Every structure is written in C-alpha cells, then in structure tokens.
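Novice: Just a sequence and a predicted model for now, questions to come.
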Amino acid sequence: MSADHLPFRYRWPVLAGALAGIALRLVFSGVAGGHWSAMAGAFVFLAPIAVGMVTVYVAEREHRRSWLYYLGAPFLATALFVVGTLLINIEGLICAIVIAPLFGVLGSIGGLLMGIACRVSGWPRPTLYAAGVLPLLMGALVPGTALQDEHSQVERSLWIAAPPAVVWQQLTQLPDIRADEVARGWAYRIGVPPPKSGVTGAAGQRVQHFRMGKGIHFDGDITEWLPARRIAWTYRFAADSVPAGALDDHVRIGGLYFDLLDTAFELQPEHGGTRLAMRTRYRVSTQFNFYAEGVAKLLLGNVSEVLLELYARRSEVQTVSCFSSMVPRAT
C-alpha cells in the first residue's frame, strides 16, 4: 500500500496527533468526579477527535491525502496516543484496553472531518483551533459529577452433573481458587485481579466473604437463604476493600463510576443434575453510558460464565469422588 494511504513513510503526522492526545490527557488528570477527570465526557468524546484532526491537518500541510488516509492515519494516531499514556504511567492497562476501540472510531471521525475541512471549506486552521479548544471549554463548563446512573443485570445459567446439595456446598464454600480455573475470564486477562475465594461465614452470620488478588476483599450480606434452592446477597465494600493500585480508579468496584449491587443463584433439579442460574445486577455511572454499559455487560457476562463453569467443575469432581467412595472395592 502506498504512503498516501497509511503513514509508514511520513510518520510525523501520526506522532503529532498522538502527542496532542497525550497533552490533553495530562490536562485531564484530575480526581474522579472533577471537571478535569479522564472520565469526563469532554475528554472521552473530544480528545480522540482532536487527535484525528491534528493528524490529518499536519499531513495535509505536506500534500493532499486520500480519504482512506483520513480514516486510517488517525486510527493509528489514537492507538499510539493510548500506548503513550501507558508508557508514561498516566493511564492503567484496564482502562486503556477498554477505551481503545471507542477512541479509534472517534479519531477516524475527527480525521474525516478535518479532511472535509481541508478539501471543501478552506478553513482547516480555524477548524483545528476549535477542535483543540472545545475539550478544554467543555471540561470547564460540564461538572464531572454530571453522571448518568444506569442499573442493569446479566443472567447466565449452566447445567451441572451434580445434585443440588453438592452445588449448594460449592456456592457457600469455595476456597483456594486457582488462577487457571478462571483463566478464560476476559476481565482477568486485561488486569482485573482474579478471585481467590468465596466463603460463607460461621453459622448465623449470613455473610459471604470474598477475596481477590492484590488484596481486594469485600463481603456479601445474604438476603435470601434457601439451602439447595436459592441464595442471594448484596455487596458491601469497606474503605480498605480495594487497596490503592489494585484497580484503576476509573473501574474501581464500589466507586463513583462502577459498582456491583447484588448477585443471586437459583438451583433447579434437571435431568439428574442441577440447572444453576446466576443473576448479577450492577451500576454504571458515566457521561458515556452507551459505551461503558455495553463493555460492563460484555465483561460481567463472561465472568458469570467462567464462575458457573468453576462451580460446575468442582461440583462434578466432588460428586464423582463421593460416588467412588461408596462403591465397594473388589477383594
């Protein structure tokens, strides 16, 4: 492919776009909920558009580029922008991976808009100035606490070759979870610490205690307790539940932008085994819920499937072990 299509020969426009994005990210480095938080809609929506516009503007100063360039070069620039924030340690891996697809699309839109401005309007420089000022203006005007709360839920179910009583035991006593047992979880692959255990407290406490990697710990106050039939709990997070650095602040469980609300399991005898259904409700609070809620649903749905498979494997192993111990050995 020729250099007019992708910036392999002339890399400066892509680098200029990426540097513009990093500069905006440094501006939007405020505390969660503040005007200058990286979760502000002014940054999330407008920064990648500005990156795309800078990329195309710099390229057009050299010579006319193709329409494909207007889409492709900004996409590469936003990718380099995201990588750059990781390299200088102002962004966490989880947030970078989650936001990269949206940034890529918005960057391409910005590049296309600048391409149109260069070809049609004859006013590319004022357009570029507006693109650079608009994120700052909107960041100053729109409060970071102007969030949209959206409550949603994910539901999954799995048939398990074990009786309800055995499955119930795993639901209430699940210690020593190995990393390989949850390796299929997308959230854990991108940096969320994997679960370590989920154990019900002593008799009469009706509290589920959870531990995850990097020292994360929290409780579930049990609201429904029907042995071998149904269990549900609401999540409770203490001030020290998520140690500093264990999760990106933007995806902190129980934080300003995301929270787990409750989980319920229902057990139904089915075909000699158990149908285990899991429902988890959660909250997403951002200025771009159309995207954030979709990502949360995708990741939590996958995590639910991984946990159901974990319960199934342990329940089936226990069932086989119990059956084997009951079979008399030949003498």
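Specialist: Done, it's in. What you see is a predicted model; the values in this text were computed from it and never measured. Numbering: from 1, shown residues only.
Novice: hey, let's count contacts and neighbours off CA atoms from now on
Specialist: Noted.
Novice: burial measure for residue 274, as a count.
Specialist: 23 (other C-alpha atoms under 10 Å).
Novice: which helices and strands does the one helix or strand it maps to pack with?
Specialist: Following DSSP states H and E, one finds residue 274 within strand 273-286. Counting by 3 or more C-alpha pairs under 8 Å, 6 or more residues apart in numbering; DSSP states H and E, the packing neighbours recorded for strand 273-286 are strand 148-160, helix 164-172, strand 258-270, helix 289-326.
Novice: Could you pull out the buried residues of the first one?
Specialist: Of the residues in strand 148-160, 153-157, 159-160 count as buried by neighbour count, 16 or more other C-alpha atoms under 10 Å.
Novice: Switch the residues you listed over to CSV, and while doing so, append distance to residue 124 to every line.
Specialist: What follows is the buried residues of strand 148-160, written out as CSV (distance: C-alpha to C-alpha, whole Å):
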residue, distance to residue 124
153, 45
154, 46
155, 49
156, 51
157, 54
159, 60
160, 62
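Novice: So which residues of the chain form strands?
Specialist: 148-160, 173-174, 195-200, 207-212, 217-226, 230-236, 258-270, 273-286 (DSSP state E).
Novice: a markdown table for the ones you listed, including distance to residue 323?
Specialist: Listed next are those as a markdown table, based on distance: least, C-alpha to C-alpha, whole Å:
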| stretch | distance to residue 323 |
| --- | --- |
| strand 148-160 | 16 |
| strand 173-174 | 20 |
| strand 195-200 | 25 |
| strand 207-212 | 29 |
| strand 217-226 | 25 |
| strand 230-236 | 25 |
| strand 258-270 | 18 |
| strand 273-286 | 14 |
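Novice: dropping in the other structure now:
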Amino acid sequence: MEKSTTLAVTAATVYGLLLRILHDLLDQFLGSIISISFVMLAPLTIGFLTIYLLPKDQTKSMVSIIFKPFLPCAILMCITIALNIEGTICWLMIFPLFAFTASLGGIIASQIRKKNDRDSNQKNRNTLYGSFILCLPLVLGFIEGDTTSSRKDFYISRSVIIKASSKQVWKELTNINEIKPEEQKNSLSTFLGFPRHISTTIEKLEIGGRRIAIYDKGLFFNETIAKLENEQLLVLNININPNTIPVKVMDEHIVLGGKHVDILQDVYRLQSLSDGTCKLTLSSHFYINTPFNWYAGLWSEYLMGDILKSQINLIQSRTYKI
C-alpha cells in the first residue's frame, strides 16, 4: 500500500474510531449506537474522508472509489473487536450495509473533487461542505436520539418429519437434558458466535412448570409452560433478563431481552400423520426494535430459523436412535 493511501486510510479509520468512542461518551444525548446517524452516516463519512484524502491519480476509476472505502471499515471492525468495543456477531451482520454506505460516501467525495477541479472558485465552498459532512453523524445523532426506532414482531417456524410416533417424539422433546457436543452440527448461528446449547431440563411437566435452557458462556433462558397438550402441544413463555447475560456472550447492542431484540414465546406442535410418522413444528415469536428493521429483520429471521432448525434436528436425531 502506497504511503498516501496508508495516510488516507489511517485518517479515516481514526475518524471512525473517534466517532465510536464519542457515541459511548455521549450516549445519554446521542441515543443508541444502533441508529441511522451512526450505522448509516458514520460509514458514509468514513468513505467520504478516504476518497477525499487520496491523491487524484488513485481515484480515477470507479472501482477504486467504490472499494477503497472498504479498507478503513475493515480495519475499524478488527480494532473494535480486538478491544471488545463491539462483538463479532454484530459486525458480521452490519458490515455489508456499512461497506455499501461507505462506498456512497466515496462517490460523494469524488463528485465534490470533480467540481473543485472544474471551478477553482468553488473549492473553498466545497471544502466547507466536506467539513460539514464529517460532522453529520454527531449533529444528526443529537437530533435523532432513539426516536427513529420502531418495533416489529416476527413469527417464524421450522418443521421436520420424524419416522416415529408422536409418543416417541414427545418423550424426546420433554427429556432433552444434557446435549453432547457430537449431537450438535455446525450452523450459521454458532459460526457467528451464538452460544452452543448445553442442556434443557423441565422441572415439572405441567402448566406453570419451568423449563431451563442452558447454553455455554453463561447464557440461560427461564421458560414457563403456558399451555400443554400431551403428545400434541407445548407452549413456552420466555422470560429473559438481559442483566443476567454475561457481557462476553453477545454484543451489548443485540443482547437478548434488551431494547433492540427479545424472544417472547416458543411453540412445539406434534402432528401424527397417516403413515405412522410425526410432523414436529417449532415456532417462535420475537421482535426487533431498530431504525432499519428491513435489514435487521432479514438477519433475525435467518438466524432464528437456523436456531429453531437445530433444535428440531436434535429431537429428530435422538428419536431415530430409539
């Protein structure tokens, strides 16, 4: 990497890191880091600064303008993960949007530079515009606060056909207990850092009874049986206290039970089929609360679906071993 490129990328990275630190210091006034002002405008200004500081001969092609802003974003991701400022799972989900917006910032910077070249009298004015753009994340952050977040509820389900009777499947479902490592297949959710399922126990199989699901890294869910129909239906209300979830488990901004995401209820349904098999369906009700539910919802549905699939696959594999 050329010296001029290194300087531009370093300056953009330091600027992004300062924005992140200021958001923590001024969170009382700026609201959540999961906001339009940070998630959308911070990468835009990082990309803008990168291209604006690069020599003209390195920004002649649109390819350079689009992809060079990725560099400070990637470095910023590595630094904040290494310093435990942000979690890996949060970054992996947001990076595609972050990088795309950084490219838009690079395109804006290139257009301003072209205007400067065509009209030297406009150079000072365009420089002023550029300085204003760099202040946008903080200025709009004070205005935005948490006002742009909105709740969206999701209901998703996954099903599997098990070659066993409903009675056999029900027995495995209500007696999960300890889960051995070899029983768990690699999945997207575990790859992204979601804790592995260790055990699930039911204290009393009755309405009002408690089921405890334990995961590694200290994560656990207290679940209450809300409805019960033997060998047919198990409805669980999920109560997650975010204060009991260790910081190392999940990024603080997407912690379960927090203000941005929560799981409310799981429903297991068993349906006996005419060929003697059983259809097991696991449904989940959860919500997200962000300014960009259209994007966060895609990830949430995919990850939750992956977790549900892992749960019913465990029951299926255990039933086959009977």
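Specialist: Done, it's in. Computed from a predicted model, the values in this text were never measured in an experiment.
Novice: Which one of the helices and strands packed on strand 273-286 of structure 1 lies nearest to residue 76 of structure 1?
Specialist: helix 289-326 (20.8 Å; C-alpha to C-alpha).
Novice: so how far is that closest one from its chain's centroid?
Specialist: Here helix 289-326 of structure 1 is found 19 Å from its chain centre; the criterion is C-alpha atoms, centre = their mean, to the nearest Å.
Novice: With stretch 180-188 of structure 2 instead?
Specialist: Using C-alpha atoms, centre = their mean, the offset of stretch 180-188 of structure 2 from its chain centre is 21 Å.
Novice: Now tell me what touches it from outside.
Specialist: Contacts with stretch 180-188 of structure 2, where a contact means C-alpha atoms under 8 Å, 6 or more residues apart in numbering, come from 198, 303, 306, 310, 314.
Novice: Put together TSV for the residues you listed, with distance to residue 176 of structure 2 on each row.
Specialist: Shown next, in TSV, are the contacts of stretch 180-188 of structure 2 (distance: C-alpha to C-alpha, whole Å):
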residue	distance to residue 176 of structure 2
198	10
303	22
306	19
310	13
314	9
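Novice: Top of those by number of neighbours, please.
Specialist: Compared across the contacts of stretch 180-188 of structure 2, residue 310 has the highest neighbour count, 20 neighbours, by other C-alpha under 10 Å.
Novice: dump the residue contacts of the aligned residue in structure 1 for that one.
Specialist: Under the alignment defined by TM-score structural alignment, residue 310 of structure 2 corresponds to residue 306 in structure 1. The contact partners of residue 306 of structure 1, by C-alpha under 8 Å, 6+ apart, come to 182, 184-185.
Novice: Okay, residue 306 of structure 1 and residue 158 of structure 1: tell me how far apart.
Specialist: Distance, residue 306 of structure 1 to residue 158 of structure 1, by C-alpha to C-alpha, to the nearest Å: 11 Å.
Novice: in the lengthiest helix in structure 2, what's buried?
Specialist: Identified as the longest helix of structure 2 according to DSSP state H is helix 88-118. Buried positions in helix 88-118 of structure 2, judged by neighbour count with 16+ other C-alpha under 10 Å: 88-91, 93, 95, 98-110, 112-113, 116.
Novice: Show which residues not belonging to stretch 200-215 of structure 2 make contact with it.
Specialist: Residues from elsewhere that reach stretch 200-215 of structure 2 (C-alpha under 8 Å, 6+ apart): 174-178, 195-199, 220-228.
Novice: and those residues, which are buried?
Specialist: Among these, the ones that count as buried by 16+ other C-alpha under 10 Å are 174, 176-177, 195-199, 220-221, 223-226, 228.
Novice: how about residue 114 of structure 2, what's its match in structure 1?
Specialist: Match for residue 114 of structure 2 (TM-score structural alignment): residue 119.
Novice: what's the answer for residue 171 of structure 2, then?
Specialist: In structure 1, residue 171 of structure 2 lands on residue 169 (TM-score structural alignment).
Novice: number of nearby residues for residue 208 of structure 2?
Specialist: 15.
Novice: repeat for residue 326 of structure 1
Specialist: 9.
Novice: From the contacts of residue 306 of structure 1, list the buried ones, please.
Specialist: Buried among these by 16+ other C-alpha under 10 Å: 182, 185.
Novice: so which of the contacts of residue 306 of structure 1 comes closest to residue 86 of structure 1?
Specialist: So of these, ranked by how close each gets to residue 86 of structure 1 (C-alpha to C-alpha), first place is residue 185, at 22.5 Å.
Novice: If you drop the residues flanking it in sequence, what lies closest to the residue mapped onto residue 18 of structure 1 from structure 2?
Specialist: In structure 2, residue 18 of structure 1 lines up with residue 13, judged by TM-score structural alignment. The shortest distance from residue 13 of structure 2 to any non-neighbouring residue, by C-alpha to C-alpha, 6 or more residues apart in numbering, is to residue 72 (4.8 Å).
Novice: What is the burial count for the corresponding residue of structure 1 for that neighbour?
Specialist: The alignment partner of residue 72 of structure 2 in structure 1, by TM-score structural alignment, is residue 77. Using other C-alpha under 10 Å, residue 77 of structure 1 has 31 neighbouring residues.
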